[in-house]
Structures are given as structure tokens and as C-alpha cells.
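Q: Here is my input; please provide its structure:
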Amino acid sequence: MTDSPTNAYPAKGYATHAPDQPLEPFSFTRRGLRHDDVLIEISHCGICHSDLHTARNDWGGSKYPVLPGHEIVGHVRAVGDDVSDFSQGDRVAVGCMVDACLECDHCEQGLEQYCLDGGMTGTYNGTDRRDGSPTYGGYSDKIVVRKEFVLRIPDGMDMGAAAPLLCAGITTYSPLKQWKVGPGSKVAVVGLGGLGHMGVKLAAAMGADVTVLTRTEDKMADAKALGARDILLSTDREAMKAAANSFDMILNTIPVPHPVAQYMPLLKVDCAQVLVGVIGTLPEMHSGHLLGRRILTGSGIGGIAETQEMLDFCAEKNILPEIETIAMQDVNTAYDRMEKSDVRYRFVIDMETLA
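A: I've put the predicted structure just below:
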């Protein structure tokens, strides 16, 4: 079987060329179809906090030009010779990864995000496993993706609103499933942003009794509208003390350094606080907080099968993110607003505006 691609596709999008530069129009070339590829015309792309961090090199390792976007939805426009699972016009999606070895122990368990052979290939700021070219994300009009990493958007699901499910959705769904959240579970969600609001919706849909942990009472109305039963003020020492040993899981979605130790006493024995926001170096924590067999752990995204399961679950339960749709030309303003938490709760770019 040859891996020689068909003719390449001219593409356009928005990229940044330096950490202190804005995103601006960028013309480039998508690879032609390999035998196992799918060409997708992008209709919408969500904006993730990771996009901003990578564009500005907050984590180091950004390879410019950076063309972000890993919450991608659209329609199939062409397929490679060996692709029979997808046809022109299909409603499809792409998340945070576009390749992995598919042969290691993790990949065979459906954990492609933890691929042992060089890690997963990121949808952007990554390197193609076959030809070494840079990967560019979904702030663009089209993308070419290996068929195994293309997902189906369930019938009837709104395409624009579905976009953030490809990161915010699966990032919160995966740990909730891993820690067996269901009817009778008591779950606390820390933070009520893009990830947190999805954590509340999903945990509630799984049957859990959900509490939002926050510093101020002004989140009460939003928390309850999203499905939470209550809020717990982390600034109220007596309330925090009274809530000790009461939660089966804490889903911590805050993406900046903060004192995670304060939440550990809230956990029951053998229960976990799961960090899903990338916060960098953890603040110092006394090991006594782990006594009582309390667990502090982290979780990335989910594998491909689990991501499809999440999409199907959201369609069944009618769960969608709360979004604000923007034009491509407004992406830099959206980044500034996102830094100020001025979005309820996720920006989505309408790619028709790219034209």
C-alpha cells in the first residue's frame, strides 16, 4: 500500500508568528489525501484556554507559526482510497489529537491520548508522524485527518454548540467515568468556566448530586441553572469544615495555580480530587492531606472511543455547552475577554466568517 498523498489543498486560517503577536490571516497548504485520510470542511471551531496558552507560549514549546483550534466540527468533503467509514457530507468532528501509534498497550486499550510511542500527535503545535510536517489546527477552512481520529456528530446535534465538546466535554466526561460517577454520587466541581460548566452538566446528567465550589455567592444562580444542587464557599471556613468527608469526587477545573490542598479534607476515604486544568507547578502541600487514603490525581482528554461515547451521551441527554458564537476576525478580542473570564461559557468561531 502506497502512502503517497494526492494533490495538496490550499488552505486559509488565522495564526500567530510570535508569542507577543496577534492572530492574523494565514495561508498555507494541507497535505493531500493519504489512503487513510479524511478531508473535512470546517464549519465551527471552539476556543480553548489551551489555544491562548500555546499562542502566547505560556507553557513553553510553542512552534511558530501557531494555528490553534482543537474543538473542530464540519463536513466530510473527500476521503482516501481505503476509507469506507465516512462519506461526503457526513457530519464529523476532530478533537485534541490527530494521530498515535495505535499499536502500544495504551492505544490498544483505547487510551490513544497516552500513546507510549512518542505520545499522541496534537491537532496543532504537533509534528506529523509520517512526514514530520507541523500540524495546524481548526482556526481554518479545512483539515485533513487520519480516519481513526475522526468522530461522528450525532444526528440532530447543533454543530456550533457541539464544538466545545471535543475538548471541554471529553476532558470532564473522562474522569467522571473513570471514577464511576453515577446515581448516589456526591461530586464537587471547582471552577465554573468552560470546563467547569460542562463538568456540572455532565455529572448531573449521570445522576450525581453536584456542588460547585467557589469563592463567592454570585455563582449560585448559574450553578443551579446548570444542574448543581448547591454551592460551597471555599472562603467560609465553617462551611468547609462541616463538609469534610462528604464527596466521592472533586473535579478541579481551575487552570491557574491555586491551593488545591484546601479541598482534600472534603473527600471521603479512597476518593479523589482530579485536576483537569493545566496549572503548572502545584503549590506546596503537606502530605498529611493525603492521609485517610485521599487521592490527588490528574486527567487529560479521553481516547477516541470514549470521546464518541461522550458525544452520543450528550445527544441522548440533550447536553450542550453554553456558547457565544463569534466571527473569525474577532478572535483576538475573544482571547482578551477569555483572560478576564468574560465569557459564559465558551467561544465558538463560525468559520463561514473566514471568507
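
Q: Please count neighbours and contacts with C-alpha atoms only from this point.
A: Fine.

Q: What number of residues are in the vicinity of I72?
A: Summarising burial for I72: neighbours were counted as other Cα atoms under 10 Å, giving 35.

Q: Look up how far T235 lies from it.
A: In this structure, I72 lies at 38 Å from T235, with Cα to Cα, to the nearest Å as the measure.

Q: Could you do T123 as well?
A: Distance, T123 to T235, by Cα to Cα: 39 Å.

Q: who's more crowded, the two?
A: When neighbours are counted by other Cα under 10 Å, T123 and T235 differ, and T123 comes out ahead with 27 against 12.

Q: Verify the stated contact: the more buried one with T135.
A: Yes: contact status for T123 versus T135: in contact at 6.0 Å, counting by Cα atoms under 8 Å.

Q: Tell me where the stretch 101-250 of the chain has strands.
A: 121-122, 142-146, 151-152, 186-190, 209-214, 230-233, 247-252 (DSSP state E, counting those that start in this stretch).

Q: Now the second one, please; I'll put the structures next to each other:
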Amino acid sequence: MLTVNAYAAVSATAPLVPTTIQRRDLGPHDVLIEVKYAGICHSDIHHVRSEWGEVPYPLVPGHEIAGIVTEIGPAVTRHAVGDRVGVGCMVGSCGECTSCLKGEEQYCLRGNILTYGSVDRDGTITQGGYSTHVVVTEDFVVKIPQTLGLDEAAPLLCAGITTYSPLRHWGAGPGRKVAVVGLGGLGHMAVKLAHAMGAEVTVLSQSLKKIDDGLRLGADAYHATSDPDTFEKLAGTFDLIVNTVSAPLDVSAYLSLLAIDGTMVNVGAPAEPLSVNAFSLILGRRSYAGSAIGGIRETQEMLDFCGEHGLGAEIEVIPASKINDAYERVLASDVRYRFVIDTATLA
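A: Next comes the predicted model:
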């Protein structure tokens, strides 16, 4: 067992604190990764504050992990010592159900093993990337292209794949009009990716305060949803809307912006239920859908795509001592656009 430094949540209301945790000895197919950077995702906050269900405290969050392989098990074939690698939201799945066999481990019918807060195969609780090292089976470790810095690549393991997957699935590309709701950690990557795929991209945000950023990141247009004229002006416009916000909104109003056969996809996950007027769907043969992260194969595809197009996340690197401050700033939308922890500050 390896003892490593980490930052953990000890309750739903207390600040995260420095601690030490145990990492398991390497099995035949395991990889030991020295974590260099770990992104802070809004879902980390939801989890540690028990907004999505019971939490096994103490809990080390973090599922946007970038680092270097320092040791491998004797049967590992996919990775070597010195490789630049990443770990996202999953560290295991059954590998046998129809979803897993299709490379869609995120939809494992028996339930995948999350990077933190899940029961691992050995019965222990998984602990995440706000730590100096992590041990992961090789099948759930992906390679980070040399063209991307490890710091800017870390958020791609969640924010990148969470937006890449629906854009690919619903055919974002030339001749398609895509709207991105919200320009935050997820939204800014959705804009970059949709633009690189060749789509016409529009940002829908509460205000115009980030308009310069949106256009710089690749948006063709930017509209304020606080202006009622926006919904009249853009009615029936978009082939695809990707909703990245984790707050309640008027779903039917956004569905009215879809063209016939258009789809609105939720990747943001508000704690509150959202209601839909059936006629908002029926009258335009529209679809309302959800999407999680991608499978491991698609995550690697996303990283390669980002490497080819130079698409790293827009980040602010912080020391571990600033994690609690960063949480408050995320909730206040005071980050452009992803906090990344320099895990060397945990040493």
C-alpha cells in the first residue's frame, strides 16, 4: 500500500482539508500515476455537499486527472512508465454487458465504478484526483497527446468528453447550427469543439458579459437569454442545443429555438427536476435528450481530436490550499473557465 497526500471532504458542510489516503498495491493490470494536475468540476461540489445522494466521507474528489505513469503491473500492455496519461470519471465497469461491449462503459448496465465515491472491486471506496498519486486499471487510462499541456488537458477528461460526446452523437459539423447554453467550464469546451467540427455556433447566456470570450473561443453569435426578444428572434433556428448549465431553466422556451427534428441535450445536471410541456416537442417533432460522458474509446478519440486542433481548456491553476476558495468562486461563476489544482502543492 502507498500512502499519499490528498485533500478530502469530511462532511457536506465542512471545508475540504489536507489528509493522507492509501493507494492499493499494483495488480497485474494496474497503472500507478503521479498526478500532476486535477481539474475542479462543478459536479465535485455537488458530490461533496451531498446534493446528489449519500456520500461516504471522508471523500477525496477529482475526476479530471492528468499525470505521468511511474509504475505498471506485470501484465500491462497499453501504457509504459513515463507516458503522459489521463483518468476521467470512471475507473471500472463490468466489461460484459451490452453497453460495455459497445465501448459505452459510461452506461454500464451493472453500474460503472466512479473515480471517487464508488465501491471498488476490492470493496474499498474509490478516492479521486485531489491527491499526489492514483492507481487505476490500464483499460481506464487514456493517453494525452504531446501537443497538449497536462494542465490544460486535465479538464478535458470531464468537461471535454461531456461536450464532445453529444456533439459527435447528434452530428455537429458543417451545415449544422449548434447552440450552447451557458459559457462556463462545460460550455467553453462545447464552443471550441463545435467550432472545430465545422458547425455554426451560437452561445446562449444570461447576459452579454462574456461575449468577447465567446467569440474568441469560436462562437459565430452570442445572445442574452435575459432578453425576451432572443427567444422570438431565434425561434426554430437550431439543429442542436447543448445545455451545459446546472441550474433550472424553462425547458419549453429553449425547445422553441429548435428547428424541426432538432434536439436539445442536457449535460448540465441540476439537482431539481425539470418540467417539459409535451407540445413543445410534438409541434416541431423535436427531441429532448440527456448525455453523460463518453466511453474510454471515445474519450481517447476526443483527446486526439483536441491534440490535432490545439484545443486545451481555458484554465486558472491554483495551489491545493485554494481549493475551498475555488469552490466558492465556481458557485459565483467567478472563473474563466476551469480551476486546475497543481498537485505538486500537496507534497
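
Q: Overlay the chains and give the TM-score.
A: Scored against TM-score structural alignment, normalised by the length of the second structure, the superposed chains reach a TM-score of 0.98; 346 aligned residues with a Cα RMSD of 1.0 Å.

Q: still on that earlier bit, return the most buried member of the strands of the stretch 101-250 of the first structure.
A: Counting by mean count of other Cα atoms under 10 Å, strand 186-190 has the highest mean neighbour count of the strands of the stretch 101-250 of the first structure, with a mean of 27.

Q: That strand against the second structure, how far on average?
A: Between strand 186-190 of the first structure and its aligned partner residues in the second structure, the average distance after superposition works out to 0.4 Å, using mean Cα distance after the TM-score superposition for the first structure.

Q: equivalent range in the second structure for that strand?
A: With TM-score structural alignment applied, strand 186-190 of the first structure matches the range 177-181 in the second structure.

Q: What of stretch 333-352 of the first structure?
A: Here stretch 333-352 of the first structure aligns to the second structure at residues 325-344, judged by TM-score structural alignment.

Q: Need the distance between the two termini of that stretch.
A: For stretch 325-344 of the second structure, the first-to-last residue distance is 18 Å (Cα to Cα).

Q: do the same with stretch 247-261 of the first structure
A: When the termini of stretch 247-261 of the first structure are compared using Cα to Cα, they are 15 Å apart.

Q: The aligned partner of A253 of the second structure in the first structure and F86 of the first structure: what is the separation?
A: Under the alignment (TM-score structural alignment), A253 of the second structure pairs with Q262 in the first structure. With distances defined as Cα to Cα, the gap from Q262 of the first structure to F86 of the first structure amounts to 48 Å.

Q: So these two - more neighbours on which side?
A: Neighbour totals were compared for Q262 of the first structure and F86, and F86 leads with 19 against 12 (other Cα under 10 Å).

Q: Now do the contacts for the equivalent of that one over in the second structure.
A: In the superposition onto the second structure, F86 of the first structure corresponds to H79 when matched by TM-score structural alignment. If you count contacts by Cα atoms under 8 Å, 6 or more residues apart in numbering, H79 of the second structure has them with V31, V69, I72, E138.

Q: of all those, which two lie farthest apart?
A: Checked with Cα to Cα, the contacts of H79 of the second structure reach their widest spread between V69 and E138, with 10.5 Å between them.

Q: okay if I get the strands of the stretch 101-250 of the first structure as a markdown table plus distance to K180 of the first structure?
A: Rendered in a markdown table, the data for those read as follows (distance: least, Cα to Cα, whole Å):
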| stretch | distance to K180 of the first structure |
| --- | --- |
| strand 121-122 | 28 |
| strand 142-146 | 31 |
| strand 151-152 | 24 |
| strand 186-190 | 11 |
| strand 209-214 | 13 |
| strand 230-233 | 21 |
| strand 247-252 | 9 |
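
Q: Ok, which of those strands comes nearest L23 of the first structure?
A: Across the strands of the stretch 101-250 of the first structure, the minimum distance to L23 of the first structure, taken as Cα to Cα, is reached by strand 142-146, at 17.5 Å.

Q: which residues of the second structure does the closest one align to?
A: Residues 133-137 of the second structure are matched to strand 142-146 of the first structure when aligned by TM-score structural alignment.

Q: Once aligned, what mean separation remains between that stretch and the first structure?
A: On superposition with the first structure, the mean distance recorded for stretch 133-137 of the second structure (mean Cα distance after the TM-score superposition for the first structure) is 0.4 Å.

Q: which residues touch that stretch?
A: Counting by Cα under 8 Å, 6+ apart, stretch 133-137 of the second structure makes contact with 4, 23-24, 26, 29-35, 91-92, 128, all of which sit outside it.

Q: Strands - which of those residues land there?
A: With DSSP state E as the criterion, strands contain V4, R23, D30, V31, L32, I33, E34, V35, V91, G92 from among the contacts of stretch 133-137 of the second structure.

Q: who wins for most neighbours among those residues?
A: When neighbours are taken as other Cα under 10 Å, the top entry among those is V31 (29 neighbours).

Q: ok, D37 of the first structure touching G80?
A: Yes: here D37 of the first structure reaches G80: they are 5.1 Å apart, a contact under Cα under 8 Å.

Q: Now the common contact residues for the two.
A: For the pair D37 of the first structure and G80, no residue contacts each of them under the criterion Cα under 8 Å, 6+ apart.

Q: ok, back up a step: got the contacts of H79 of the second structure as CSV, with distance to Q106 of the second structure columns?
A: Shown next, in CSV, are the contacts of H79 of the second structure (distance: Cα to Cα, whole Å):
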residue, distance to Q106 of the second structure
V31, 20
V69, 24
I72, 25
E138, 16
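
Q: so how far is K219 of the first structure from the counterpart of F231 of the second structure in the first structure?
A: Using TM-score structural alignment as the criterion, F231 of the second structure maps onto M240 of the first structure. Distance from M240 of the first structure to K219 of the first structure, counting by Cα to Cα: 17 Å.

Q: residues in the first structure matched by stretch 147-162 of the second structure, start to end?
A: Following TM-score structural alignment, the partner segment of stretch 147-162 of the second structure in the first structure covers residues 156-171.

Q: Aligned against the second structure, show me the partner of P19 of the first structure.
A: Taking TM-score structural alignment, P19 of the first structure has A12 as its aligned residue in the second structure.

Q: okay but its match is in contact with R49, surely?
A: Yes: between A12 of the second structure and R49 a contact is recorded at 4.1 Å, counting by Cα under 8 Å.

Q: And the residue nearest the centre of the first structure?
A: The first structure has C167 as the residue nearest its centroid, 1.6 Å off, counting by Cα atoms, centre = their mean.

Q: is it true that it touches I301?
A: Yes: counting by Cα under 8 Å, a contact exists between C167 of the first structure and I301, whose distance comes to 6.9 Å.

Q: between the strands of the stretch 101-250 of the first structure, which gets nearest to M310 of the first structure?
A: Go through the strands of the stretch 101-250 of the first structure one by one with Cα to Cα and the one that ends up closest to M310 of the first structure is strand 151-152, at 10.8 Å.
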